[in-house]
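> only geometry, no sequence info:
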């Protein structure tokens, strides 16, 4: 009788335990717990909760933003900039994010080594969609393309409609071309090129991927580079002033 009682108790209690565990692992609960730790200035515990969310293959701009804030409070400027940069891909136009990123970058020792200013044409191309992330721009591009196709089909089927719809057609064409140019330039810089952030205080960059090689220059925490290749524990990097070198893999985290 005792055996059956124990089995019955297990069947009743076990689902409750599993439900409680599932609730504790819910991303919203983890995010709330992380924020609570952050408010109590327990930044390492906050990062533990945020990391659990990332480990469940969930990403969001606000999540990376809060991760960046926690790293910044801990004095880890490199990791803070890395998180802010990841957030920027998802919430491009957020003003608080831009402000925090700019301030964190201003604290790096070699803050002058930044991305070169855009030329006037690139700036003009990106201006109308500056606050949209790449996925949103891709959606606008697809919508404008489908609108063009629909207008063309109706124009072929009905000459009267073609005459009346000439203005909407050229408007859709203009939107399509502008969005295509914006998407192309941003895809190249944000996706085709691999950017990385220096996450250690200082790292020597060598002419060759061996420890005994001559040091070419030194990267400081928070500096951004282009990652060209990774091989045998080394990364081939290009500094934003064009200088190429090899650096230890753990010194650079890809955005």
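The structure has been received and is ready for your questions. Keep in mind it's a predicted model, so treat the numbers as computed, not measured. Residues are numbered from 1 along each chain as shown.
> from here on, just use CA atoms for contacts and neighbour counts.
Will do.
> tell me the buried residues in stretch 92-104?
Using 16 or more other Cα atoms under 10 Å as the test for burial, stretch 92-104 gives 92, 97-98, 100-101, 104.
> next one: stretch 78-86 to chain centre, how far?
Averaging C-alpha positions (Cα atoms, centre = their mean, to the nearest Å) puts stretch 78-86 9 Å from its chain's average.
> just stretch 237-253 next, same as before
Centroid separation between stretch 237-253 and its chain, computed with Cα atoms, centre = their mean, is 19 Å.
> for it, buried residues please.
237-240, 244-249, 251-253.
> still on that earlier bit, of the buried residues of stretch 92-104, just say which sits nearest to residue 21.
Distance to residue 21, by Cα to Cα, is smallest for residue 97 among the buried residues of stretch 92-104, at 33.0 Å.
> show me what the helix or strand that contains that closest one is packed up against.
Element membership for residue 97 (DSSP states H and E) is helix 95-106. On a contact count with 3 or more Cα pairs under 8 Å, 6 or more residues apart in numbering; DSSP states H and E, helix 95-106 meets helix 77-90.
> ok, for residue 225, nearest residue in space, not its chain neighbours?
Spatial nearest neighbour of residue 225, chain neighbours left out: residue 239 (4.8 Å); criterion: Cα to Cα, 6 or more residues apart in numbering.
> picking up where we left off before, orientation of the helix holding residue 97 relative to helix 77-90 in degrees?
150 degrees (axes from the mean of the first three to the mean of the last three Cα atoms, to 10 degrees).
> so for the helix or strand following helix 95-106, what gets flagged as buried?
Using DSSP H and E, the next helix or strand after helix 95-106 towards the C-terminus is helix 120-126. By neighbour count with 16+ other Cα under 10 Å, helix 120-126 contains the buried residues 125-126.
> what sits up against helix 120-126?
With Cα atoms under 8 Å, 6 or more residues apart in numbering as the test, helix 120-126 has contacts from 178, 181-182, 185.
> please compare the first structure with the one that follows:
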């Protein structure tokens, strides 16, 4: 059994390393094409890396920039969003994303949010779930250290300090676990998509014979609510809802 495992590792590890090296070469070629202004080629090369499953913030960011240079609004916004999913607070991505959003035709004013709603949104978008999990582990470790030192402390002053330390650490650890759970729940309950159609009529029901409510254009971000056959019910940030064909949007 051990021989089989080592044999498999001996085969797959070099293949993985070779694949990573190949992606690095292609990424450099794509960057070179971008710097020369050949944005169609850079898109083609970046997309070839994406197909290998080797996603990264830099890949999505550069791909979005290439589409932006080609004046392709929908894919540009789509990949800026993908980059922000991996790095929510990346200032460079956010800055370029703002320029891309300004190219959209639809100007939708979001519904005002209360303080608690804004705080919740900020918390669940601050870090990825893995980051919150690691923070929880760090605070658990600090709790263990403070707990041990507390029982070994001689003076009452030291015991007070380390008692406060382990209490604070366990509270922060629980907080991180709670936010991680809320982040996962928020991701499951809030699925978004980008409209890729140049122009699309939003219907009142999931069929083309229903009443046309309003019109949307490429690059607009919508929230996915439900699905019926090849139709998707969407909601805008201003509260409007409606149905459109699945082929006209691309889920994030």
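It's in. This is a predicted model, so every value here is computed, not measured.
> now the strands for structure 1?
Secondary structure of structure 1 by DSSP state E: the strands cover 195-198, 202-206, 215-220, 224-231, 234-239, 244-248, 252-254.
> looking at those, which is nearest to residue 57 of structure 1?
When these are compared by Cα to Cα, strand 252-254 sits nearest residue 57 of structure 1, at 17.1 Å.
> so which elements touch that closest one?
strand 195-198.
> list the residues that contact the residue nearest to residue 113 of structure 1 when sequence neighbours are not counted.
Distance criterion Cα to Cα, 6+ apart; nearest residue to residue 113 of structure 1, sequence neighbours excluded, is residue 240 at 6.3 Å. Neighbouring residues of residue 240 of structure 1 by Cα under 8 Å, 6+ apart: 113-116, 224-226.
> now do residue 216 of structure 2
Shown in contact with residue 216 of structure 2 (Cα under 8 Å, 6+ apart): 106, 195, 199-202.
> next one: the residue nearest to residue 225 of structure 1 from residue 223 of structure 1, what distance?
9 Å (Cα to Cα, to the nearest Å).
> highest neighbour count among the contacts of residue 240 of structure 1?
Highest neighbour count within the contacts of residue 240 of structure 1, by other Cα atoms under 10 Å: residue 224, with 29 neighbours.
> give me every residue that touches that one.
Residue 224 of structure 1 neighbours (Cα under 8 Å, 6+ apart): 114, 195-198, 239-240.
> so what's the residue mapped onto residue 59 of structure 2 from structure 1 up against?
In structure 1, the residue matched to residue 59 of structure 2 (TM-score structural alignment) is residue 63. Contacts were defined as Cα under 8 Å, 6+ apart; by that measure residue 63 of structure 1 touches 31, 50, 87.
> looking at it, the last one is touching residue 61, isn't it?
Yes. Counting by Cα atoms under 8 Å, residue 87 of structure 1 sits close enough to residue 61 to count as a contact (4.3 Å).
> neighbour-wise, which of these two wins?
residue 87 (25 against 20).
> any idea how far that one is from residue 247 of structure 1?
Residue 87 of structure 1 is 25 Å from residue 247 of structure 1, by Cα to Cα.
> just tell me what the residue nearest to residue 113 of structure 1 corresponds to in structure 2.
Aligning on TM-score structural alignment places residue 240 of structure 1 opposite residue 237 in structure 2.
> now swap in residue 11 of structure 1 and tell me
Residue 11 of structure 1 maps onto nothing in structure 2, by TM-score structural alignment.
> before we move on, what about residue 83 of structure 1?
Aligned against structure 2 - with TM-score structural alignment as the criterion - residue 83 of structure 1 pairs with residue 79.
> can you tell me which of the contacts of residue 216 of structure 2 is nearest residue 17 of structure 2?
Lowest distance from residue 17 of structure 2 to these (Cα to Cα) belongs to residue 195, with 37.0 Å.
> can you find the partner of the closest one in structure 1?
So, by TM-score structural alignment, residue 195 of structure 2 is matched to residue 198.
> residues contacting that match?
Taking Cα under 8 Å, 6+ apart, one finds 78, 219-225, 251-253 in contact with residue 198 of structure 1.
> and the residue nearest the centre of structure 1, how far from residue 3 of structure 1?
Centroid-nearest residue in structure 1, with Cα atoms, centre = their mean: residue 86, separated by 2.3 Å. Applying Cα to Cα, the value for residue 86 of structure 1 to residue 3 of structure 1 is 55 Å.
> go on, residue 174 of structure 1?
Noted for residue 174 of structure 1: a distance of 76 Å to residue 3 of structure 1, by Cα to Cα.
> with residue 20 of structure 1 instead?
Relative to residue 3 of structure 1, residue 20 of structure 1 is positioned 26 Å away (Cα to Cα).
> same check on residue 67 of structure 1?
Residue 67 of structure 1 is 49 Å from residue 3 of structure 1, where distance means Cα to Cα.
> try residue 21 of structure 1
26 Å.
> same check on residue 60 of structure 1?
For residue 60 of structure 1, the distance to residue 3 of structure 1 - Cα to Cα - is 49 Å.
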